[in-house]
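Based on what follows, work out the 3D shape:
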Amino acid sequence: MAIILEEIYEVALHRYNMKLVAGGRGLRNLVDWVHTVEEMDYVSFLKGRELIITTGIREKDEETLVRFVKSLHETGASGLVINIGKYITRVPRGVIAYSEEAGFPVFTLPWEVHLVDFNRDLCNLIYKTMQEQDGLETALQKAIFSRKEEQQYMPVLHENHIHKDTEFFMIQCYFPANKDIQADDKFDNTQFFYRFIRQCQQIFAEKKVLSVIFQRDLYITLVAKMPTGTERENVIQQIKTFSESFARQKELYMAVGDEETVVENLWEKYRDLSYLCRWGRQKGKNICQEEELGISRLWLSIGNIKKLEKYREKMLGELERFDQETGSEYIRILKCYLETNGNIGEVATECYLHRNTVSYHLKKIAEITGKTLNSTKDRSDWYLAYQIDEFLGLI
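Sure, this is the predicted structure:
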């Protein structure tokens, strides 16, 4: 993650007398680097999040300078520093008007300042900030994926005022591979993830929230130190809103954590929300809340998956084998019966069968399993087995 422009401004104001003249709403823009650009033709080479410096040696009349500023803003630059003096003596009103309206920060820098020193200091500041943020990101990832090796991540977290009882909230985003392998090969996943992460970073930066955003396999994880409240809800809503536009380009499922979690339990939150993303995909639901985990939260907490597999086999295995041997659909019919609370008419409609045929199949199921559909306990056991079956298919 980059540094916010406001932090650069605080340093440059005192060291170099850099002054903000317009576009203060954009001071929370993120900055990746500092570049000097003197010609409009070079703006197209920018990648976004650059702080641009210009002396006006080529673009100095008001009309041209306004077009220059507008082009920088549209390209995604973070702000513009105008080296006032030899070529531009004052910032034109048109530039100020546009910058204020667009929220694009424009600064002035005295001509006496040596740009070599200015660039070097700001680039060093950016590089140092990035190193610190990379260290924090690595530490939080280790807390999730190598949680038992505390000595490798807790010292770094302490340096960032994060302790074992510090609470975080998490959002997990899942981007499943395209079923059409050829189409997926043509799609630029790297650029897509890059843009998605940068958008998330900017949202948190605007709130000055300590956050880490990283990609692992097909997931992008957002971890932030932000308490429950209106501001957090606004951030979540912003992420949901912009994610809708990304979802039009690539399949996307999101799971939002409802409760904060401490450092030692981040791995559990990551596991639970990753599962919830896959569950959302199965249900055709793009955005899920953690509370929707339901009883799956219990299954996830069971360390020995073999116990769940054994229970599932005990309850459904015999019916599955009968279906495989005879071509019947007893597994499907029983599940439908349980999900409709024993409504034979609904089962008949759902399975395209006559009511009498459904009744016959249900009697057959009871014979095969030795259980009775009139027993609340037996129905509960079966229903539990189906839920476990669904769970095992998603882990």
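
rest of the way, CA atoms for contacts and neighbours
Will do.

and residue 367, that one's in a helix?
Yes: under DSSP: H, G, I helix; E, B strand; the rest coil, residue 367 sits within a helix.

quick one: it and residue 159, what's the gap?
Separation of residue 367 from residue 159 (C-alpha to C-alpha, to the nearest Å): 66 Å.

Over to residue 192?
Residue 192 sits 32 Å away from residue 159, going by C-alpha to C-alpha.

ditto for residue 255
30 Å.

Kindly report the same for residue 70.
40 Å.

out of these two, which sits in the more crowded spot?
Shown here are residue 70 and residue 159; by other C-alpha atoms under 10 Å, residue 70 has more neighbours (16 against 11).

where's the more buried one, which helix or strand?
Per DSSP states H and E: residue 70 is located in helix 62-75.

and the angle from the next helix-or-strand element following that helix to helix 62-75?
On the C-terminal side of helix 62-75, the nearest following helix or strand under DSSP H and E is strand 79-84. For strand 79-84 against helix 62-75, the angle by axes from the mean of the first three to the mean of the last three C-alpha atoms, to 10 degrees is 150 degrees.

packing partners for strand 79-84?
Under the contact criterion of 3 or more C-alpha pairs under 8 Å, 6 or more residues apart in numbering; DSSP states H and E, strand 79-84 touches strand 50-54, helix 62-75, strand 106-110.

Residues contacting the next helix or strand after that strand, please?
Next in sequence after strand 79-84, counting helices and strands by DSSP H and E, comes helix 93-102. With contacts defined as C-alpha atoms under 8 Å, 6 or more residues apart in numbering, helix 93-102 is touched by 21-25, 62-63, 65-66, 69-70, 105-106.

before we go on, could you also do this sequence so I can check it against the first one:
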Amino acid sequence: MAVRCTDLLKLEIFCHLKLLGGKDGLDRIVRCPYVTLTKTIAQWVHGGELMFVSVKDLSCNAAQLLQLFNEGYQKNLSGVVLLVETVKNLFLDDLITAADCFCLPLFQMPYELPLVEITEEISSFIIQDKLRLQFTNELMIDIFSAQKNDQQSLISKAMLYHYDISGAHRIVIISINNLQSIFQENNFLLVKKSLIYMESLQGIVDAICKKRNWNVPGFINGNMLVLLLPATARAEIEKMLMEIYGCIEENLDNPRIFISIGKEYSSLSQMRRSHLEAKRANSFTTGENKHIIFYEDLGFYKVLYEINNQQIMTNFSDEVLLSLKRYDKENHTVLMHTLMIYLYENCNLVKTAKKLYIHRNSLIYRIKKIEEITKESLDNENVCEKYRQALWVEKFLISVNHNSINE
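Here you go, the predicted model:
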């Protein structure tokens, strides 16, 4: 997936480098090596570079080097590699302290080591990773279009990159719903920055999955990261997803994260179904104010998704609620909202009044008005159940229509 500093440590040539500080940032994504020839870098880097600095050739003193390192942190570099002569290590203490504080990896490299060999090795490793990413995207597309007789060939194909996709799996979608507001940029820059942002998210997810010895294929689709997760106990999945959620919140700027999970299936030909379920669950995460939601927990909404004719649902909702909607619109009242909270609180007057911040007598007046308009009594359990169902249907239709607009 995305190359991180910790992945580079496995390269044979990296045995010549020494990690001085910032070990807590080793999961930072590395987009490319960058050799700086200037004492300032703000206008030359864009984030994700592993910066090489020759202290001798730049003639940096301790203060200049610290300023350069601070710029690297502000520009979100993946790390800094110092080419330092061994006899001149005494001024690195402040830099190491800053590296630990910023969680920005700081490496030391022997000055006499050919720099081109290191940068070529890193570039080659990143290119191989991009090829792996392209392969994974194609694999996931093949899985979503798979037929039953394609399963064995897909399993064999996946093994080329050590993905074990045999056995039962499910689809998980991790979405960031506020990328536009995070960057506040024009469309071109938004697409560019969003991709880097989503790659960082993918790196976080990869690191957490690998701690569980899971090599999980996935691909980025706009503001969504789609993963093929192996079957395991629900408690284990929830624990891992909570860790992912917390880690994203901690490491990325102001994200609105929603994680939705499709049902588990034994055949790859059913992953398209699991993907659809995860997308459906995702459409309800915001409305339910839940950040992690399983499709199997949607309850009554699962039934609604199986009704092909939405007009039937619209007719039912209008038949039950239209008179109240019209009254609210014409009289600038909130009877629909009052009814919703009243039913949500199981027709408890005290709890409903408290939730609406109104006096109990005002609530009683509103309920009588609702009964007058609808010509039905809310003391009748069957009537209350009918209105609950109509509100569920309306919420479902709003969610589905909102989703189709965004798509």
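
re earlier: mind putting the helices and strands packed on strand 79-84 of structure 1 in CSV, distance to residue 201 of structure 1 included?
Output for these, formatted as CSV (distance: least, C-alpha to C-alpha, whole Å):
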stretch, distance to residue 201 of structure 1
strand 50-54, 15
helix 62-75, 18
strand 106-110, 22
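
Of these, which is nearest residue 287 of structure 1?
For residue 287 of structure 1, the closest of these is helix 62-75, at 30.2 Å, according to C-alpha to C-alpha.

Quick one: list the elements packing against the lengthiest helix in structure 2.
The longest helix of structure 2 (DSSP state H) is helix 115-144. Contacts defined by 3+ C-alpha pairs under 8 Å, 6+ apart place helix 115-144 of structure 2 against strand 32-35, helix 151-158, strand 218-221, helix 271-285.

can you count the residues close to residue 99 of structure 2?
As a burial measure, residue 99 of structure 2 scores 26 neighbours (other C-alpha under 10 Å).

what do you get for residue 111 of structure 1?
Counted by other C-alpha under 10 Å, the residues lying close to residue 111 of structure 1 total 16.

Might one say that it is in contact with residue 88?
No: between residue 111 of structure 1 and residue 88 there is no contact under C-alpha atoms under 8 Å: 9.7 Å.

Now do the same contact list for the aligned residue in structure 1 for residue 27 of structure 2.
Mapped onto structure 1 by TM-score structural alignment, residue 27 of structure 2 lines up with residue 28. Going by C-alpha under 8 Å, 6+ apart, residue 28 of structure 1 touches 4, 5, 6, 202, 205, 206, 208.

now do 10 Å
Shown in contact with residue 28 of structure 1 (C-alpha atoms under 10 Å, 6 or more residues apart in numbering): 3-7, 78, 105, 202-208.

Among these, name the ones in helices.
The helices, defined by DSSP H, take in 5, 6, 7, 202, 203, 204, 205, 206 from the contacts of residue 28 of structure 1.

Which strands or helices does the lengthiest strand in structure 1 pack on?
Here the longest strand in structure 1 is taken by residue count, with DSSP state E as the criterion, and it is strand 167-174. Contacts defined by 3 or more C-alpha pairs under 10 Å, 6 or more residues apart in numbering; DSSP states H and E place strand 167-174 of structure 1 against strand 211-216, strand 219-224, helix 230-247, strand 253-256, strand 261-262, helix 266-283, strand 287-289.

Could you work out which of those reaches nearest to residue 394 of structure 1?
Closest of those to residue 394 of structure 1 is helix 266-283, at 6.4 Å (criterion: C-alpha to C-alpha).

which secondary structure elements does that closest one contact?
If you count contacts as 3+ C-alpha pairs under 10 Å, 6+ apart, helix 266-283 of structure 1 packs onto helix 115-145, strand 167-174, strand 219-224, strand 253-256, strand 261-262, strand 287-289, helix 296-301, helix 376-392.

So which residues make contact with the third one?
Right, the one you point to is strand 219-224 of structure 1. With C-alpha under 10 Å, 6+ apart, strand 219-224 of structure 1 has contacts from 137, 140-141, 167-176, 193, 196-197, 200-201, 204, 209-215, 232, 252-257, 260, 266, 270, 273-274, 277.

what number of residues lie near the corresponding residue of structure 2 for residue 106 of structure 1?
Using TM-score structural alignment as the criterion, residue 106 of structure 1 maps onto residue 106 of structure 2. Residue neighbour count, defined by other C-alpha under 10 Å, stands at 26 for residue 106 of structure 2.

looking at it, residue 106 of structure 2 is touching residue 70, isn't it?
No: counting by C-alpha atoms under 10 Å, residue 106 of structure 2 stays clear of residue 70, with 12.0 Å between them.
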